[in-house]
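# build me a model:
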Amino acid sequence: MGRIAAHTQEQVFEAADKLAVEGQEVTPTALREVLGRGSFSTLGKHIEAWLRMRQAAPTPVILEMPEIVKVAFAQCWQAAAAEAGKEIAAIREKADAEIKGVKRRLDEALSEVERLEEEANVDAARMETTNSELAATQVAATGAAAREAALLATVEQMRQQVDAQQIELARVHGEVEAVRNQHTAEAARLADQLKDQKTRCVDLEAGLTATRKGEREAAAQLGRAQGELDALRTQVASLNDIVRSLAAQDDKKGKKAQL
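Below you'll find the predicted structure:
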């Protein structure tokens, strides 16, 4: 979409006429001071049109002859007017040459101004693109910093959980070791008790053998000894089952603690 002109051509022409009446040179800079704003290239084009208009309609030179000398000096006045016309023509020719030179320099200056304005527009567009990319980069950096902070918080939380698990594992190991020691002591006590029972069985069998010398006494004593032996054997079997059960439980808990 094209840019809207800041001023109309009529407004520019009025400002140029004002500068010319005041004896000031009509330039894009002088017009901008009068108008307040405007593009150098646009003002230059308006100045070119204003100069063409002034050349097409030059201000006539009027040499009014006084009434008191009109008749007496008519011929002299006509000669002077002709000479003045020649001088005016020469002045106009010189002015046209100077205007052409000024116009050529103005065209060059306007071309340079248009080039500079295009470069300024390109630089402005590039700056806008750079600002957009910088804003996007800042947003991405902010998001990355937030993700990093979240990851650090997660790592810290996991570290605390690991520390807590290690403390719990040490506690469980202590409990398992205490249970294992207790089971070991209980197994040793049961083994000693089993040894005592076996010793008693041996003693009973020896006593039974000794008492077989008598028939009734030996038979009665044998029956009693046999009963006690059976009871002791049952008790020994029960104790063996208890020892095997405790040993199995101890092995099972030891495997769990290793896991």
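# CA atoms for contacts and neighbours, from now on please.
Will do.
# SS state for residue 54?
Secondary structure for residue 54, judged by DSSP: H, G, I helix; E, B strand; the rest coil, is helix.
# count the residues that sit near it.
11 (other Cα atoms under 10 Å).
# which residues of the chain fall in helices?
9-21, 28-35, 40-56, 67-70, 74-211, 215-258 (DSSP state H).
# packing partners of the fifth one?
To tie it back to what came earlier, the one meant is helix 74-211. Here helix 74-211 touches helix 40-56, helix 215-258, going by 3 or more Cα pairs under 8 Å, 6 or more residues apart in numbering; DSSP states H and E.
# here is the second sequence; please produce its structure so I can put it next to the first one:
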Amino acid sequence: MRNYVTQAEVHSAADDINETGENPSVKAIRKTLGRGSFSTIQHHLKGWIPKGQRDSLPPVPPAMMIVVETLAADIWHLSLQTADGVAAEITEEVQRGRDEARSAADALAERVDDLQTKALEANALIATLTQSIAEREEQIQAFQEWGRSIELELAKKSAEVEVLRRTLTEFGVGLKVEAFDADEHEYD
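Below is the predicted model:
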């Protein structure tokens, strides 16, 4: 609720109070209006003329009415021009803001599309790498199993060679058996 009171409001309240036979004081006007500062009400009350005295004033000359009407029309015209100018500035500012927002939204949408494309590409690469890792792990496991079977076979063959060496030594066969070498076999 606004606190400010206009001159017209103060004069109307003073007229109402005066018609009841009371003195239109600042305190009485503030009580009637329910708002306004005492100093503002007092300032507006200084220009108040009781309604009975206003009615007894001579009529406003027609030439003065023309001047007042012309002045009012000029003020109204200037007010409309000012309002139109302010409205045009606000409209331009809103349009610029809307254009900037659209531009930013378009750039953001393009960035989102790029990121979605990159995410899809990254997911495809991850799937390919995951498959490749699984295949390599299978190969490693197969090589480890193959290595264990070779080690087992080598242990068996080494045991067989040792058994043969002992057997040959026991029978006193004059063959010379040298240490078994996996890369090279020599017999004398």
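# hmm, back to that, take the helices and strands packed on helix 74-211 of structure 1 and lay them out in JSON lines including distance to residue 83 of structure 1.
Formatted as JSON lines, these follow (distance: least, Cα to Cα, whole Å):
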{"stretch": "helix 40-56", "distance to residue 83 of structure 1": "22"}
{"stretch": "helix 215-258", "distance to residue 83 of structure 1": "130"}
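# for those, which one ends up most surrounded?
Among these, helix 40-56 has the highest mean neighbour count (mean count of other Cα atoms under 10 Å), at a mean of 16.
# I'd assumed residue 177 was in contact with residue 253 of structure 1.
No: the pair residue 253 of structure 1 / residue 177 is not scored as a contact, 9.6 Å apart, by Cα atoms under 8 Å.
# residue 202 of structure 1: which of the helices and strands packed on helix 74-211 of structure 1 is closest?
Smallest distance to residue 202 of structure 1 across these (Cα to Cα): 9.5 Å, for helix 215-258.
# got the angle for that closest one vs helix 74-211?
With axes from the mean of the first three to the mean of the last three Cα atoms, to 10 degrees applied, the angle from helix 215-258 of structure 1 to helix 74-211 works out at 170 degrees.
# other SSEs contacting helix 215-258 of structure 1?
Partner elements for helix 215-258 of structure 1 (3+ Cα pairs under 8 Å, 6+ apart): helix 74-211.
# and the helices and strands packed on helix 74-211 of structure 1: which comes nearest residue 95 of structure 1?
In terms of Cα to Cα, the element of those nearest to residue 95 of structure 1 is helix 40-56, at 10.2 Å.
# what does the closest one contact?
9, 12-13, 16, 26-29, 31, 103, 106-107, 110-111, 113-114 (Cα atoms under 8 Å, 6 or more residues apart in numbering).
# tell me, that helix lands on which residues of structure 2?
Counting by TM-score structural alignment, helix 40-56 of structure 1 pairs with no residue of structure 2.
# buried residues, stretch 91-106 of structure 1. List them.
99, 103, 106 (16 or more other Cα atoms under 10 Å).
# switch those residues over to TSV; also include distance to residue 47 of structure 1.
Compiled in TSV, the buried residues of stretch 91-106 of structure 1 are given as follows (distance: Cα to Cα, whole Å):
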residue	distance to residue 47 of structure 1
99	12
103	9
106	9
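# and of these, the nearest to residue 241 of structure 1?
residue 106 (120.6 Å).
# what do we get in structure 2 for that closest one?
In structure 2, residue 106 of structure 1 lands on residue 66 (TM-score structural alignment).
# go on, residue 141 of structure 1?
Alignment note: residue 141 of structure 1 maps to residue 101 in structure 2; criterion TM-score structural alignment.
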